[in-house]
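A.B. asks: Provided below are the primary sequence and the corresponding predicted coordinates.
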Amino acid sequence: MSADMDRFMREFEQLVECESPSADLQSLARSAALVSTVGTDLLGVRPRILAPEGYPHVLWRFGDGPRRVVLIGHHDTVWPLGTIRRLPFSDVDGIIRGPGTDDMKGGVLIALHGLAAAQDRRGNLDGVSLLVTGDEELGSITSQRLIEDEARGADAALVFESGGTDGAVKIARKGVAIYQLEVRGRASHAGVEPERGINATIEVASQVLRIAELGNAQAGTSVVPTVLNSGTTTNTVPATARVGIDSRAKTVAEQQRVDVALRTLRPVHPGSRLLLHGGINRPPFETEQSLGLYGRAQRIAARLGHPPLRSIGVGGGSDGNFTAGLGVPTLDGLGTVGGGSHADSEHAVKAWIPRRIELVAALVADLLG
């Protein structure tokens, strides 16, 4: 293992052991400070830490001119505090385990080391930005505007979510929309005068069946009723009910079709009222936004002697959806190669890390000319 990999592994362990659940602002602040320290040591430039609504996002901007290449990652994870005691960082037989190893502490480090190598090669990184956000797992609630402002007009956006199991990069992602349908009825005593109530459970059951019919498997569109709750006690006609809805679509047209259909739902049972909350969270990341950049990365990987660089499309969204939605050429999945994100089996394969760093460094240098 090279000296650079020794350093990478020390930093990797530090980042993973600095737990950063998305909803814990104090933990996120500690994590952002550590990302800042590690990145400053590598790049020689101190970033800004921006904290809208308390969520810390770490931003490096090189040069004063227009943005040409924007790199995007996140330092928050889905794992609650204390997970590191149950799932400690480990490096056994080339498999690195621990909370956030694949999603995406390793990806953040690959971006930092790749930029450091590109800087050594070129002498400067003018026109490059690296944004490491702190709320991606919550839907980028405070960072979306930062991402879009930084990427708008750029030549390329590189996203450091994990790659496919064979090192494939991600050239398409479905758009994501999250809703909650609220049903309002009227309570009454279930045993004495049920006829005076308006049963929100019955109404929401009817709506769930309608919602489930909105998907289109042939078009790659899913509309899934998820979390459901209603009522208060077993002897009360329920006055309220709620159902969560997760929708994914490959195209803007399909995403908008579902949105319109949900907003035009009407009550089945007289007296019921429907209120729809939420909406489109991420636009689709369509393949045409990535093909040119993907071809460029393929040629660079071949020149470096890497295995053929393959591609995949996935259902989950990322911050790459925002950049692609702006029309910025976007390539995702440039982080670790491993698996098990959000699960106890989360891991990264060590052998892929030097390849990813080399690819990122060469790709950034090529894009900057």
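C.D. replies: Done, it's in.
A.B. asks: okay, CA-based contacts and neighbour counts for the rest of this
C.D. replies: OK.
A.B. asks: distance check, residue 97 against residue 136.
C.D. replies: Taking Cα to Cα, to the nearest Å as the measure, residue 97 falls 21 Å from residue 136.
A.B. asks: so which of these two has more stuff around it?
C.D. replies: The neighbour count for residue 97 versus residue 136, taken as other Cα atoms under 10 Å, is higher for residue 97 (25 against 22).
A.B. asks: now that one: closest residue in space, sequence neighbours ignored.
C.D. replies: Take residue 97 and drop its neighbours on the chain: the residue closest to it by Cα to Cα, 6 or more residues apart in numbering is residue 347, 4.5 Å away.
A.B. asks: looking at it, the one you found is touching residue 94, isn't it?
C.D. replies: No. Using Cα atoms under 8 Å, residue 347 makes no contact with residue 94, being 10.1 Å away.
A.B. asks: another structure for you, compare them:
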Amino acid sequence: MGDNNNALETAASKLPDMLDRFRMLVDCESPSNDQRGLEVCAVLIRPWLSAALERSVRLERVGENVHVLAEAPDPRVLVLGHFDTVWPVGTTADWPFSITDGIATGPGTFDMKGGIVQVIAAIELLQDASHVSVLLTSDEEVGSASSRVLIEEQARKAGAVLVCEPSADGGAVKIGRKGIANYRVSVTGRAAHAGLEPELGVNAGVELAHQILAIADLASGDTSVVPTVLTAGTTVNTVPESAQCAVDARSWALSDLQQVDRAMFALAPHLPGATVTVTGEIDRPPFEEHSARRLFGEAASAARELGIGPLQAVRSGGASDGNLTAAIGVPTLDGLGAVGGHPHARNEHVDVTAMPERVALLAVLLERLRHLSPAA
């Protein structure tokens, strides 16, 4: 990359190519549970990224999942993202990619195919990308089970992580995220005829109701504990023999999540004869603000160099793979992707007029991190 003063102009010149790639990437549907679609998407991305980096990019297979990995010869920074989406195959038939008045819409535009397009364009601005590793995964939306070890391994090698997930409102980056714990509470009772002899049954639905009230009481302050999907019973005239509920818990602090975790596994039945079984764990530890402090300083300085105004930073209640890298002690900055709004919703969109600024910001930041020590 040449003079930073020319970075915005160069990035703007790449916008037509970015939009062509953007359209192809959104048209390539890639829901997390569709291995064929994910494979096709990975194959589409691979040559774009390889050409930008001027080195080989491999498809890393973990079980049934395929991830796109470009390891740097001298890794100093890992650019992290994902190409799976929450949208089922066929969504583009009634909601195709389109751009109107500078706003791109379509499934996965904001979360996070616009970010992937920007990553490739930013790398193209660098004269030398030998310090930049890139990992794009295919299972972030469903918990990163197959990619977690790979993410942590590449993050440790690089020593710093830039997550190109969607930005917050107005283009703000993300310097903290809540951690997430997920549980399933299973209740076993005893079936009986609801009309003839209900007294012989143990109503798993009633027991679950007691448990739901106890679980909801675990919420405190900014720590949320929410029973979500509930099921019970088999027929309308039978005392339910079994019942289940899912629980979503989130907090800014690991200690608070650990307290919820202990309480969940201490749940006990209220009704004689009922049993309560809890499974689950803390899936993604919190991404705490100290992990982003240095990288945000670099990003804010890069924004000033480019003359694109003060860079804002926020915390987010949603989680990302940045939670995983921050939790192992690797400096992490998130939300460096597209500017837009409403991920996972039918009005998901990207402001394509903001793409050149985001590309230039990422490119300048990557250049600044060239000399970052992996131990920093």
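C.D. replies: Received, thanks. Just so you know, these numbers come straight off a predicted model, no measurement behind them.
A.B. asks: and residue 24 of structure 1, what pairs with it in structure 2?
C.D. replies: Using TM-score structural alignment as the criterion, residue 24 of structure 1 maps onto residue 34 of structure 2.
A.B. asks: cool, and residue 187 of structure 1?
C.D. replies: Counting by TM-score structural alignment, residue 187 of structure 1 lines up with residue 191 in structure 2.
A.B. asks: number of nearby residues for the residue nearest to that match when sequence neighbours are not counted?
C.D. replies: Distance criterion Cα to Cα, 6+ apart; nearest residue to residue 191 of structure 2, sequence neighbours excluded, is residue 241 at 4.6 Å. Using other Cα under 10 Å, residue 241 of structure 2 has 20 other residues around it.
A.B. asks: would you confirm that residue 241 of structure 2 contacts residue 231?
C.D. replies: No. With contact defined as Cα under 8 Å, residue 241 of structure 2 and residue 231 do not form a contacting pair (11.3 Å).
A.B. asks: mind listing the shared neighbours of the two?
C.D. replies: Here residue 241 of structure 2 and residue 231 share no contacting residue, scored by Cα atoms under 8 Å, 6 or more residues apart in numbering.
A.B. asks: OK, contacts around residue 28 of structure 2?
C.D. replies: 37, 40, 41.
A.B. asks: residue 183 of structure 2 too?
C.D. replies: Residue 183 of structure 2 neighbours (Cα under 8 Å, 6+ apart): 246, 247, 248, 278, 279, 280, 281.
A.B. asks: residue 207 of structure 2 too?
C.D. replies: Counting by Cα under 8 Å, 6+ apart, residue 207 of structure 2 makes contact with 187, 269, 270, 271, 274.
A.B. asks: which of those are buried?
C.D. replies: 187, 269, 274 (16 or more other Cα atoms under 10 Å).
A.B. asks: out of these, list just those in strands.
C.D. replies: If you go by DSSP state E, these have residue 187 in strands.
A.B. asks: now the buried ones among the contacts of residue 207 of structure 2 in CSV, with distance to residue 326 of structure 2?
C.D. replies: As requested, these are exported to CSV (distance: Cα to Cα, whole Å):
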residue, distance to residue 326 of structure 2
187, 36
269, 37
274, 41
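A.B. asks: which one among the buried ones among the contacts of residue 207 of structure 2 gets closest to residue 298 of structure 2?
C.D. replies: residue 187 (51.1 Å; Cα to Cα).
A.B. asks: my guess is that closest one contacts residue 271. True?
C.D. replies: No. Using Cα under 8 Å, residue 187 of structure 2 is not in contact with residue 271; the gap is 10.7 Å.
A.B. asks: report the contact partners of the alignment partner in structure 1 of residue 148 of structure 2.
C.D. replies: Alignment note (TM-score structural alignment): residue 148 of structure 2 maps to residue 144 of structure 1. By Cα under 8 Å, 6+ apart, the contact list for residue 144 of structure 1 reads 319, 322.
A.B. asks: do residue 232 of structure 2 as well
C.D. replies: Neighbours of residue 232 of structure 2 in contact, by Cα under 8 Å, 6+ apart: 204, 205, 240, 241, 242, 243, 244.
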